[in-house]
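[1] Structure for this input, please:
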Amino acid sequence: MRVLVAYATAEGSTTGVAERIGTVLRRSRHDVDVLPVGDVTGVEDYDTVVLGSAVHDQRWLPEASRFLAGQRASLARRSLWAFSVGMPDAFRSRARDWVRTEADDLLDDVLLQVEPHDHQLFSGVVRPAQFEWWRRALFRLAGGRFGDFRDGAAIDRWAGRIARTPEKSR
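    Modelled structure (predicted):
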């Protein structure tokens, strides 16, 4: 199976998630390309597309949204899986639960254009340098923590589901 893992990143965290998904799919003997959405000219050569974006202000990055809109017809004829990289695990308890609800909003945005087989929200890397001083202060007041919150095992499990999905189910 030919798979495209296309992604939009702001700080590099989503690149790491996309590359890890690609590695899992390659280990399962799939032919995989992992590319930034800006480097993708079309999806016609692929059976499956895994599309992901960093989340800023509870939205995908503009380049990911543009890619999705521009490739809508072609994506509708392929198996599409979607993932988002945000910061839910940078928060504790109730704040984390509230931030995780962004997955539902993101999925609604994606579904307005196409119907992915599945959508997954992963946590990424949150660094102080990503925020202006006042946003850092608000983030900390809300219980936010800085660090690398990517869960490699969760990414591997999700990519494994893609790899194991029978062709007829795509």
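
[2] only C-alpha atoms for contact and neighbour calcs from this point on.
    OK.

[3] hey, where'd the strands end up in the chain?
    2-8, 31-36, 48-56, 59-60, 79-86, 118-123, 125-126, 147-148 (DSSP state E).

[4] Select the longest helix from this protein.
    The residue-count maximum for a helix in the chain (DSSP state H) belongs to helix 13-27.

[5] Which elements pack onto that helix?
    Contacts defined by 3 or more Cα pairs under 8 Å, 6 or more residues apart in numbering; DSSP states H and E place helix 13-27 against strand 2-8, strand 31-36, strand 48-56, helix 152-164.

[6] The second one to strand 2-8, inter-axis angle?
    Spelled out, it's strand 31-36. Using axes from the mean of the first three to the mean of the last three Cα atoms, to 10 degrees, the inter-axis angle of strand 31-36 relative to strand 2-8 is 10 degrees.

[7] List the buried residues of strand 31-36.
    Neighbour-count burial for strand 31-36, counted by 16 or more other Cα atoms under 10 Å, picks out 32, 33, 34, 35, 36.

[8] what do you get for the last one?
    With burial defined by 16+ other Cα under 10 Å, the residues of helix 152-164 counted as buried are 155, 156, 158, 159, 160, 162, 163.

[9] give the contact list for the second one.
    What that stands for is residue 156. Shown in contact with residue 156 (Cα atoms under 8 Å, 6 or more residues apart in numbering): 20, 21, 24.

[10] thought the last one was touching residue 158?
    No. Using Cα atoms under 8 Å, residue 24 makes no contact with residue 158, being 9.5 Å away.

[11] could the buried residues of strand 31-36 go into TSV alongside distance to residue 107?
    Conversion of the buried residues of strand 31-36 to TSV gives the following (distance: Cα to Cα, whole Å):
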residue	distance to residue 107
32	24
33	24
34	22
35	22
36	20
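
[12] Could you also give me the structure for this second sequence? I'd like to compare it with the first:
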Amino acid sequence: MSTNVLVAYGTTNGSTAEIAETIAEVLRTDGLTAEALPAGAVADVAAYDAVVVGGGLYAGHWHKDARRFVRRHGKALAERPLWLFSSGPLDPSASERDIPPVPGVKKAMIRLDAREHITFGGCLREGAKGWVARMILRNGRGGDFRDMEQIKAWAARIGHELTRV
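    Okay, the predicted model is just below:
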């Protein structure tokens, strides 16, 4: 029987979705059944044996769809293996050191007994939605700071943990 994994995400401009898709792809390579879905589109997590939830960081908060997802499905998430990730720093800091979860994510980790949290670098490209995003880009502080090798390695650790059970 294959382990069925949900990778749910909250994103505004799509870069967190790309991280979630990469995680799901690595898990599938490890022989698991995995799908990445927008957190707001998930009605029920009962069909999943394990869950990964990610959200972009905006002004020190997880994306609203990720926050709502963990609140709405909290009881079910607490009953299965759970990992959390954030994406956000628009600099290389996430690849250089461990960045702790923001306070709201830390509370969710404790409440839901999440196995791990990691912060990945963010990505902000031309055409991004939102006034703040446009200001960041106008000031030359955009770019892609995601370390795909770090993301793949983290996903592989999750896959390894799920396949050895």
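
[13] residues in contact with the longest helix of structure 1?
    Contacts of helix 13-27 of structure 1 (Cα under 8 Å, 6+ apart): 5-9, 31-34, 52-54, 85, 124-125, 150, 152, 155-156, 159-160, 162-163.

[14] let's see 6 Å
    With Cα atoms under 6 Å, 6 or more residues apart in numbering as the test, helix 13-27 of structure 1 has contacts from 54, 124, 125, 159, 163.

[15] how about those residues in CSV, adding distance to residue 103 of structure 1?
    Listed next are the contacts of helix 13-27 of structure 1 as CSV, based on distance: Cα to Cα, whole Å:
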residue, distance to residue 103 of structure 1
54, 12
124, 14
125, 17
159, 18
163, 22
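
[16] Let's check: the centremost residue of structure 2 is which one?
    Residue closest to the average C-alpha location in structure 2 (Cα atoms, centre = their mean): residue 54, at 2.0 Å.

[17] in stretch 73-81 of structure 2, what's buried?
    Across stretch 73-81 of structure 2, burial judged by 16+ other Cα under 10 Å covers 73, 77, 78, 80, 81.

[18] Identify the residue range in structure 1 corresponding to that stretch.
    Residues 71-79 of structure 1 are where stretch 73-81 of structure 2 lands when matched by TM-score structural alignment.

[19] repeat for stretch 153-160 of structure 2
    The alignment of stretch 153-160 of structure 2 onto structure 1 (TM-score structural alignment) spans residues 157-164.

[20] before we move on, back to that, ok, which of the helices and strands packed on helix 13-27 of structure 1 comes nearest residue 130 of structure 1?
    Closest to residue 130 of structure 1 of the helices and strands packed on helix 13-27 of structure 1 is strand 48-56 (Cα to Cα; 11.2 Å).

[21] and the angle from that closest one to helix 152-164?
    With the same axes, to 10 degrees defining the directions, strand 48-56 of structure 1 sits at 150 degrees from helix 152-164.

[22] Strand 48-56 of structure 1 vs helix 13-27, what angle?
    160 degrees.

[23] dump the residue contacts of residue 52 of structure 2.
    Applying Cα under 6 Å, 6+ apart, the residues contacting residue 52 of structure 2 are 7, 82, 83, 84.

[24] From residue 144 of structure 1, how far out is residue 50 of structure 1?
    When distance is defined by Cα to Cα, to the nearest Å, residue 50 of structure 1 is 29 Å away from residue 144 of structure 1.

[25] Adding distance to residue 66 of structure 1, write the strands of structure 1 out as JSON lines.
    Converted to JSON lines, the strands of structure 1 look like this (distance: least, Cα to Cα, whole Å):
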{"stretch": "strand 2-8", "distance to residue 66 of structure 1": "11"}
{"stretch": "strand 31-36", "distance to residue 66 of structure 1": "13"}
{"stretch": "strand 48-56", "distance to residue 66 of structure 1": "11"}
{"stretch": "strand 59-60", "distance to residue 66 of structure 1": "10"}
{"stretch": "strand 79-86", "distance to residue 66 of structure 1": "15"}
{"stretch": "strand 118-123", "distance to residue 66 of structure 1": "18"}
{"stretch": "strand 125-126", "distance to residue 66 of structure 1": "24"}
{"stretch": "strand 147-148", "distance to residue 66 of structure 1": "28"}
